[in-house]
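1. below: sequence and its predicted model.
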Amino acid sequence: MRVHGLDCSSTSVSGRGCPYFDPEYDTLSLRLDPPSVVIDNTSCPDATLIKVDSKNKHGILLEVVQVLTDLDLAISKAYISSDGGWFMDVFHVTDQLGNKLIDEGIIDYIQQSLGAKQDSQTTEVQTCLGRRFSLRSNTEQTAIELCGRDRPGLLSDISGVLKDMMCNVVAAEVWTHNLRVACVVYVTDEVTGGPIEDEKKLAVIKARLSQALQGDESGKGSKTDIPMAVLHTERRLHQIMSADFAAIQPESTNTFVAAADKTRPAISVQNCAEKGYSVVNVRCKDRPKLLFDTVCTLTDMKYVVFHAAIRSEGSFAYQEYYIRLMDGCTLKSEAEQEYVVKCLEAAIERRTGGGIRLELCTKDRVGLLSDVTRIFRENGLSVTRADVSTQGDKAVNVFYVTDASGNPVDRRIVEATRKEIGQSILQVKDLTPSSPNSQHEVASKSRFSFGTFLYSLGLINSQQV
């Protein structure tokens, strides 16, 4: 049978009789009606406006926010609407130094990443913080995922195992929260310089890392996995810790935050019954990648953001989301609302590991991470968060450290550690760097509520604003 010139009786290449679908069909709608991405540097004196119009699909908001935050951009304000078949949003952004976007490579990269520019040649850019970011996924490394109970010296043990197994750590990211740890490590084979392909070696690595994670009888809920690929490290870390959170349910999690405690996230969930939305309000200290963390959590919990308003005022961020589940339902039960509050609070806090920030930059070599973290452990330093990367032949690593009890570290110990590693190699940075939004006052001073905006359009009544 032939329909419009297509032979519907043709079989797949495998010969199993499955209908053949042209792979070009998946991108047909994108090519016929590509997203519109406008970079506007004239409308706002203090920020670049990025306007995105596209056909709506689940997760598109996260895709956009992910692209912007991966480029080390600060989002000071955003208006999002996707109630229907079309997605429209506006982001007010600067780089982390408070400047507008003038780098043509960055602008081209944004348009290419969001599908608005199909013929672009930009595949790698350098952010204002000096990080290089590539549009192409790197398949020349082996990814390892770990999750379990945190303890002093754990990162040293993990990196020690990898060193013994002749693995070179190319990149890694470590998060800790509520005495739990999640880690994604990218390694190469020391001999071949490529991914580890020996299945027996992979099995031994997995077994030894699992043993290091368990440590003692307190290794409840530990998990080691070697996936085929990790599409986005930070999203994967959120997923790992969210799954671990659901399984372990730490007793130390504080569900409801007192209004007087302005250092903790204040999160509330209410139902807008008239229009069938659940309204999530978040107030917390502003910081880079905050919007990514909350949008990522809602998306992976299968909630759809129909409307949202985001703003920064001074050092605080305010976020308001109008959401439903993918099946159209709202958060009806108190237990469900409480769980969303817990998950959002955890997502906000898990990236902000306390401690002194130490930055290491030196020539990369096999075993470097193992040697550095061993010295940390020998000096009583515990790593609460780490970002390990390789740029060319340089290792560029960031560590947040406390003492073994989680308390601030004596500066004399820090200086002794620096002396042992190399004072020119290991630098001490400010513990809580100021947000670029507070430095440059990118955000508008007016207090905007999306609820007020919807009320002005007659979509909700005044009691719900």
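-> That came through fine.
2. CA only for contacts and neighbour counts going forward, please
-> Noted.
3. in a strand, residue 66, correct?
-> No: secondary structure assignment places residue 66 outside any strand; it is helix (DSSP: H, G, I helix; E, B strand; the rest coil).
4. helices along the stretch 251-400 of the chain, start to end?
-> Using DSSP state H, counting those that start in this stretch, the helices of the stretch 251-400 of the chain run over residues 290-300, 334-349, 368-378.
5. got it, and the stretch 101-250 of the chain?
-> Counting by DSSP H, counting those that start in this stretch, the helices of the stretch 101-250 of the chain are 104-113, 154-164, 199-214, 233-248.
6. including distance to residue 335 and mean neighbour count, could those helices go into TSV?
-> As requested, the helices of the stretch 101-250 of the chain are arranged in TSV below (distance: least, C-alpha to C-alpha, whole Å; neighbours: other C-alpha atoms under 10 Å):
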stretch	distance to residue 335	mean neighbour count
helix 104-113	38	19
helix 154-164	35	21
helix 199-214	32	17
helix 233-248	14	18
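7. okay, the helices of the stretch 251-400 of the chain, which one's buried deepest?
-> Greatest average neighbour count among the helices of the stretch 251-400 of the chain goes to helix 290-300 (a mean of 22), per mean count of other C-alpha atoms under 10 Å.
8. any idea how far that helix is from the chain center?
-> The chain centroid and the centroid of helix 290-300 are separated by 8 Å, computed with C-alpha atoms, centre = their mean, to the nearest Å.
9. sorry, back to before: export the helices of the stretch 101-250 of the chain to TSV and append columns for distance to residue 307.
-> Converted to TSV, the helices of the stretch 101-250 of the chain look like this (distance: least, C-alpha to C-alpha, whole Å):
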stretch	distance to residue 307
helix 104-113	23
helix 154-164	41
helix 199-214	42
helix 233-248	22
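10. to residue 50, which of those helices lies closest?
-> With C-alpha to C-alpha, the closest approach to residue 50 among the helices of the stretch 101-250 of the chain belongs to helix 104-113: 9.5 Å.
11. show me what that closest one is packed against.
-> helix 60-70, strand 124-126 (3 or more C-alpha pairs under 8 Å, 6 or more residues apart in numbering; DSSP states H and E).
12. second structure follows, compare the two:
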Amino acid sequence: MEVCCPYFDPDFENYNERINGPRVSVDNEACDRCTVVKVDSLDRQGLLLEVVQVLTDMDLFISKSYISSDAGWFMDVFHVKDQLGSKVTDRRVISYIQQAVGVRRGLQSAGEVKACYENSVKTESASEHTAIEMIGTNRPGLFSEISAVLAEQRCNVVEAHAWSHNACLACVAYVSDESTSACINDPNRLATIEDHLSTVLQPATVPDNDHRGVKTCFLDCSSSPSGTERRLHQLMLANRDFDESPGPSSPSFSSMSMDSSTEEGRRTVVSIDSCEEKGYSVVNVECMDRPKLMFDIVCTLTDLQYVVFHASITSHGPSAYQEYYIRHIDGYMLDTPDERLEVSRCLEAAIERRVCEACTTKRPSGVRLELCAENTAGLLPYVTRILREYGLTVARADIASEGGKTRNVFYVQDISGKEVDMEAVEAMMRELEPLALQVKNELTMPPRRGLHPSGREGEGFSFFSLLRSQLERLSIASYRHD
């Protein structure tokens, strides 16, 4: 006898996503000064972060956003600009946003979406290199020592990103073999590299029984710039960089920048309230506006296992005001003062880790240096050694290679914690000739044409009013106010 079994369509699991999957519209007509990106979709965990990551990968600045994901439906509106403060008009960028946000399981691969915009990843293919992540207690000259170890082990640094905050340094580096330019796969060689890096990362002033911050490992390569930055956030968070420094160390670039900007009223303020009737914890953030601010906050909330149900993001002049209505992934609110304090400190740390990008004080305690040169194996250790000889330490670094050239961006500060001596910097630049090292301290935030600072005008905004006027907000007329 034949046995009949019920038939299950293998695509049935994705049926809802096929019908109600992300619908993305990119509108350049609705707003005079911004491009409006609207996303409607069946809600699922992590979708907000995915959307923000796509916008971040395209180096777009989010000046305003409204988030709503109640009742199983996800509706987001983002007002974005490019790096020049203009609307997004590049059709490749628009196509990439629409397709990348619209990726659904089993319908498109990430590679197919990436192909729609050939420059979406600005560095060489990371899959051809070995990725190393490092975390340790920061000290003056540590990044220079890491560069020297990699050079001694015949590793060419193709790409690297390093952050320092509160006596903690995290680094993700993509390296290749110096002689073959190929990925390093030999287990013995990898073990030797890890051993030497662990020795350098091990703090000399911390007791032997406290090495929780010392870690090196090899990992799968990420082709997404925001993926690497999220990993840096995770490394710093796991190492509790939001805690006070355990011992004497020089202040980080970011903490110095925040202290120096206090006079201008731009210090980061994070507060957490309760919305008992709706069962939400309300996170309010007020700080200096800058690129990737929303990504840093959403990334941290996600890694802390919190879900964002509603949010409102606005900018007024140089200041940003962000409001998030959240619950833990298990459904509960932030009930205790200790929970609120820890989440507040985690968010403050996430904001301050890269605040040096927007250091615009008249007498900056740090300097941004940029060097573009041929991609040679010994360039990075040579330059960082010269920086250390002139009393400078790297607080943050971004190294990327493309087309045989490497672009090195260093955020440096004086080893003693004082203001950087610009005469010493000029002498160092002369020593590095013919390498064209440039000092760039200009603001990296997009210009805000037509915007007038309105003080604390937006501070009284509440998401309850947004919910009451949701239908009006979704109309085209509401987009015309930026």
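-> It's in. In this text the structure is predicted, and so the values were computed from the model without any measurement.
13. overlay them and tell me the TM-score.
-> The TM-score (TM-score structural alignment, normalised by the length of the first structure) is 0.86; 435 aligned residues with a C-alpha RMSD of 2.9 Å.
14. the helices of the stretch 251-400 of the first structure: which one's closest to residue 215 of the first structure?
-> If you check each of those against residue 215 of the first structure by C-alpha to C-alpha, helix 368-378 wins as the nearest, at 15.3 Å.
15. minimum distance to residue 219 of the first structure: which of the helices of the stretch 251-400 of the first structure has it?
-> Closest to residue 219 of the first structure of the helices of the stretch 251-400 of the first structure is helix 368-378 (C-alpha to C-alpha; 19.6 Å).
16. mean shift between that closest one and the second structure?
-> For helix 368-378 of the first structure, the mean distance to aligned residues of the second structure following superposition is 0.8 Å (mean C-alpha distance after the TM-score superposition for the first structure).
17. check which helices and strands that helix sits against.
-> Secondary structure elements in contact with helix 368-378 of the first structure, counted by 3+ C-alpha pairs under 8 Å, 6+ apart, are helix 154-164, helix 411-421.
18. nearest to residue 93 of the first structure among the ones you listed would be which one?
-> Distances from residue 93 of the first structure to each of these were compared using C-alpha to C-alpha; the shortest belongs to helix 154-164, at 35.0 Å.
19. average offset between the closest one and the second structure?
-> After superposition onto the second structure, helix 154-164 of the first structure lies on average 0.9 Å away from the residues it aligns with, using mean C-alpha distance after the TM-score superposition for the first structure.
20. what residues does that helix touch?
-> When contacts are defined by C-alpha atoms under 8 Å, 6 or more residues apart in numbering, helix 154-164 of the first structure is touched by residues 168-169, 205, 208-209, 212-213, 366-367, 369-371, 373-374, 377, 383.
21. out of the helices of the stretch 101-250 of the first structure, the one nearest residue 58 of the first structure is which?
-> The nearest among those, by C-alpha to C-alpha, is helix 233-248 at 15.6 Å.
22. circling back to that earlier point, got JSON lines for the helices of the stretch 251-400 of the first structure, with distance to residue 250 of the first structure too?
-> Formatted as JSON lines, these follow (distance: least, C-alpha to C-alpha, whole Å):
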{"stretch": "helix 290-300", "distance to residue 250 of the first structure": "18"}
{"stretch": "helix 334-349", "distance to residue 250 of the first structure": "11"}
{"stretch": "helix 368-378", "distance to residue 250 of the first structure": "26"}
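23. what about residue 438 of the first structure, neighbour count?
-> 18 (other C-alpha atoms under 10 Å).
24. leaving out the residues flanking it, which one is nearest to it?
-> residue 314 (4.6 Å; C-alpha to C-alpha, 6 or more residues apart in numbering).
25. and for the one you found, the neighbour number?
-> Other residues within reach of residue 314 of the first structure by the criterion other C-alpha under 10 Å amount to 19.
26. to which residue of the second structure is it aligned?
-> Superposed on the second structure with TM-score structural alignment, residue 314 of the first structure falls opposite residue 317.
27. that match: what's it in contact with?
-> Contact analysis of residue 317 of the second structure by C-alpha under 8 Å, 6+ apart lists 448, 451, 452, 453, 454, 455.
28. how far away is the alignment partner in the second structure of residue 351 of the first structure from residue 142 of the second structure?
-> Residue 351 of the first structure maps onto residue 354 in the second structure when the alignment is built from TM-score structural alignment. To residue 142 of the second structure, residue 354 of the second structure is 18 Å away according to C-alpha to C-alpha, to the nearest Å.
29. now residue 434 of the second structure: how far from residue 373 of the second structure?
-> In this structure, residue 434 of the second structure and residue 373 of the second structure are 10 Å apart, going by C-alpha to C-alpha.
30. show me which of these two is the more surrounded one.
-> Taking residue 434 of the second structure and residue 373 together and counting by other C-alpha under 10 Å, residue 373 has the greater number of neighbours (16 against 9).
31. if I look at the equivalent of that one over in the first structure, how far off is residue 174 of the first structure?
-> Using TM-score structural alignment as the criterion, residue 373 of the second structure maps onto residue 362 of the first structure. Plainly put, residue 362 of the first structure is 20 Å away from residue 174 of the first structure if you go by C-alpha to C-alpha.
32. same deal with residue 123 of the first structure?
-> If you measure residue 123 of the first structure against residue 174 of the first structure using C-alpha to C-alpha, the figure is 27 Å.
33. cool, residue 108 of the first structure as well?
-> Here the criterion is C-alpha to C-alpha. By it, residue 108 of the first structure lies 31 Å from residue 174 of the first structure.
34. check residue 107 of the first structure too.
-> For residue 107 of the first structure relative to residue 174 of the first structure (C-alpha to C-alpha), the value is 30 Å.
35. same check on residue 199 of the first structure?
-> Taking C-alpha to C-alpha as the criterion, residue 199 of the first structure is separated from residue 174 of the first structure by 25 Å.
36. the aligned residue in the second structure for residue 265 of the first structure: neighbour count?
-> Residue 265 of the first structure is assigned residue 268 in the second structure as its aligned equivalent, the criterion being TM-score structural alignment. The local packing of residue 268 of the second structure (other C-alpha under 10 Å) involves 18 other residues.
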